[in-house]
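>>> Compute the structure for the input listed below.
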Amino acid sequence: MKQINPKKVLLGLLIVIGVLLTLNIISYLNLYYNHLDPESLFFRKTNFDEEKNAPSIFSACLHFIASILLTIVGFSKLKIENSKKFWWSLSFVFLFTGMDELLRIHEKIGGSISNTYETSGILHFAWVIPYVLAVFLLALFIFKPLFKLPKKTVINFIVAGFLFILGAVGVEMLTGWHIEHYQLDETKLFRIPDTFILSTIEELLEMLGMSLFVYAILLFLKKYRLS
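Just a heads-up that it's a prediction; the model follows:
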């Protein structure tokens, strides 16, 4: 782990994000101005709101990398007290969220809820209900061990978590409200500039949050892991 430079890793991740963002924008402009089919290969493989493509696989990989690093911390001897349950629990959470990125589990859960209950406005995407509850319960569980960590690590984790949740939940809820308020045609959301911008911001915040989280774990390992 000593050979890994956290700053270089973060820089590399930011470069990848920049490339993916550029391709996402180019593919949308091509779709919008040239009136191309959303099923075109370039659009499907680069659009942030599509699944099983370059952006979604990259996002999933960030979660899996975080899960692996958290497991490593859990097994490591540290210069400070090591709450193995804390690290392993977080590792499991990010293993699940990585699978969610690939398989869109939250959308299936949201569909089931919408078929049973009527949700609208900021709850237009019904999956946010159980996921917000899960985040709240997780926050209660990790509160004490989190704040026993070094101050810089705590700040990095909180900032990373804030960015991720702001994108994954905050922007998603705003998008749901926007769709209903302006009565947008959900079959044509890929073409609408408003929803494209919102989905891009959402995924970008998620990627940035996860990249910062990976950086924070690497930084923690570099400073507090005993060789």
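
>>> can we go C-alpha only for contacts and neighbour counts from here?
OK.

>>> List the buried residues for stretch 74-87?
74, 76, 78, 82, 84, 86, 87 (16 or more other CA atoms under 10 Å).

>>> how far does that stretch sit from the chain's center?
Mean-position distance between stretch 74-87 and its chain equals 25 Å (CA atoms, centre = their mean, to the nearest Å).

>>> Same question for stretch 195-214.
For stretch 195-214 - counting by CA atoms, centre = their mean - the centre lies 6 Å from the chain centre.

>>> just to revisit the earlier point, in the buried residues of stretch 74-87, find the pair that's most separated.
78 and 86 (13.9 Å; CA to CA).

>>> And stretch 178-197, what's buried?
For stretch 178-197, using 16+ other CA under 10 Å, the buried residues are 178, 179, 190, 191, 195, 196.

>>> Any chance you could list what contacts that stretch?
Residues from elsewhere that reach stretch 178-197, judged by CA atoms under 8 Å, 6 or more residues apart in numbering: 28, 31, 32, 38, 120, 121, 124, 175.

>>> just checking, which of the buried residues of stretch 74-87 belong to helices?
74, 84, 86, 87 (DSSP state H).

>>> let's see this one next to it:
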Amino acid sequence: MLNVTIKSATFTRPLLVIIILLLAGHLLGLMAVLEYGVDHTNYWINVLNLDKEAGIPTLVVIIEWLLCVTMLLLIAGVRKKQHKSWFMWGLLALLFLFLTIDESISIHEYLALGLHYRLNTSGLLYFAWVIPYGLVFAVLCFAYLRFFLGLSIRVKRQFILAAVLFVGGALGIELLEGRYFALYGRDVFYHLVYVSIEETMEMLGLLVFFRALIIQLQEETDGFHIHWGQ
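Okay, the predicted model is just below:
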């Protein structure tokens, strides 16, 4: 029998390199438009733009979400088999599956548009989806407090870092982004600063959370192993 132990770095290091390359591609594309007059509708400019839903960055983020969903389901399955509490892990998997779908078809963008016109939001709340999503996040923080306190110190630290990065980008920077967009629109500064920071923070947040889930699975199984053979 061949026994292979997989470490978190096996997955996270390649993803980190990809994130860095995507950010570099986004910034180089903006530089090409600014400094060399390349048409902003250029295929490669758009496919590498962190703000384009149909670009490579979105595909990478969807893969990150799916990796997290897979890990959450594995943890829930292992805990259920060991007769431990697993429901909250399974619920997280469903939540992340919804967010994967959201990332794919931009549910929050349609929600933002409807709420913006209905509530006439402006300033920090211009992108109105932050209202319901922010409220749901607050409720989840309260509901998952006991769950969080039961995690190991190592996993807790990773969860906190992941939340600071992802929520700080998705909600925090989005609030500032909305205010700027309401005043100036999607200009080059918007893409250069706000989009670059927000999308990078989100990708890094998912990466850290994925790493935390690998660590959690290692703790649940006394190491993350793959076995081949009889």
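
>>> sorry, back to before: can you say which of the contacts of stretch 178-197 of structure 1 are buried?
Among those, those classed as buried by 16+ other CA under 10 Å are 28, 31, 32, 38, 121, 124, 175.

>>> So which of these is the closest to residue 46 of structure 1?
residue 28 (9.0 Å).

>>> May I ask which helix or strand encompasses the equivalent of that closest one over in structure 2?
Superposed on structure 2 with TM-score structural alignment, residue 28 of structure 1 falls opposite residue 30. Counting by DSSP states H and E, the element that carries residue 30 of structure 2 is helix 8-36.

>>> What residues of that helix count as buried?
Within helix 8-36 of structure 2, the residues scored as buried using 16+ other CA under 10 Å are 12, 15-16, 19, 22-23, 25-27, 29-31, 33.

>>> now the helices: where do they sit in structure 2?
Using DSSP H, helices in structure 2 cover 8-36, 43-47, 56-81, 87-105, 107-119, 130-143, 145-149, 153-167, 174-184, 188-189, 196-221.

>>> right, so those: which one is the most enclosed?
Sort the helices of structure 2 by mean neighbour count, taking mean count of other CA atoms under 10 Å, and helix 196-221 sits at the top with a mean of 22.

>>> what about that one, how far off from structure 1?
The superposed helix 196-221 of structure 2 is, by mean CA distance after the TM-score superposition for structure 1, a mean 0.8 Å from where its aligned residues fall in structure 1.

>>> and the angle from that helix to helix 56-81?
Helix 196-221 of structure 2 and helix 56-81 are oriented at 20 degrees to each other (axes from the mean of the first three to the mean of the last three CA atoms, to 10 degrees).

>>> which bit of structure 1 covers helix 196-221 of structure 2?
So helix 196-221 of structure 2 is aligned with residues 200-225, judged by TM-score structural alignment.

>>> Same check on stretch 128-146 of structure 2?
Going by TM-score structural alignment, stretch 128-146 of structure 2 sits over residues 126-144 in structure 1.

>>> Equivalent analysis for stretch 103-119 of structure 2, please.
Aligned using TM-score structural alignment, stretch 103-119 of structure 2 spans residues 101-117 in structure 1.

>>> How about the contacts made by the nearest residue to residue 226 of structure 2 once chain neighbours are set aside?
Distances taken as CA to CA, 6 or more residues apart in numbering place residue 4 nearest to residue 226 of structure 2, at 5.3 Å, with adjacent residues excluded. Going by CA under 8 Å, 6+ apart, residue 4 of structure 2 touches 225, 226, 227.

>>> Let's see that with 10 Å instead.
224, 225, 226, 227, 228 (CA atoms under 10 Å, 6 or more residues apart in numbering).

>>> what about stretch 29-47 of structure 2, start to end distance?
Stretch 29-47 of structure 2 has an end-to-end distance of 10 Å (CA to CA, to the nearest Å).

>>> now stretch 140-160 of structure 2
End residues of stretch 140-160 of structure 2 are separated by 14 Å (CA to CA).

>>> Show residues contacting it.
Applying CA under 10 Å, 6+ apart, the contact partners of stretch 140-160 of structure 2 are 85, 88-89, 92, 134-135, 137, 161-166, 205-206, 208-216, 219.

>>> now do 6 Å
Residues from elsewhere that reach stretch 140-160 of structure 2, judged by CA atoms under 6 Å, 6 or more residues apart in numbering: residue 212.

>>> just how off-centre is it within its chain?
18 Å.

>>> again with stretch 153-162 of structure 2
The chain centroid and the centroid of stretch 153-162 of structure 2 are separated by 15 Å under CA atoms, centre = their mean.

>>> Comparing it with structure 1, how large is the average distance?
Averaged out, stretch 153-162 of structure 2 is 1.1 Å away (mean CA distance after the TM-score superposition for structure 1).

>>> between the buried ones among the contacts of stretch 178-197 of structure 1, which is closest to residue 106 of structure 1?
residue 124 (13.2 Å).

>>> Just list the residues touching that closest one, thanks.
By CA under 6 Å, 6+ apart, the neighbours of residue 124 of structure 1 are residue 176.

>>> can you do 7 Å?
Residues near residue 124 of structure 1 by CA atoms under 7 Å, 6 or more residues apart in numbering: 176, 177.

>>> now do residue 214 of structure 1
By CA under 7 Å, 6+ apart, the contact set of residue 214 of structure 1 is residue 66.

>>> if I look at it, how far off is residue 14 of structure 1?
Residue 214 of structure 1 sits at a distance of 12 Å from residue 14 of structure 1 (criterion: CA to CA).

>>> Excluding chain neighbours, what is closest to residue 159 of structure 1?
residue 209 (7.5 Å).
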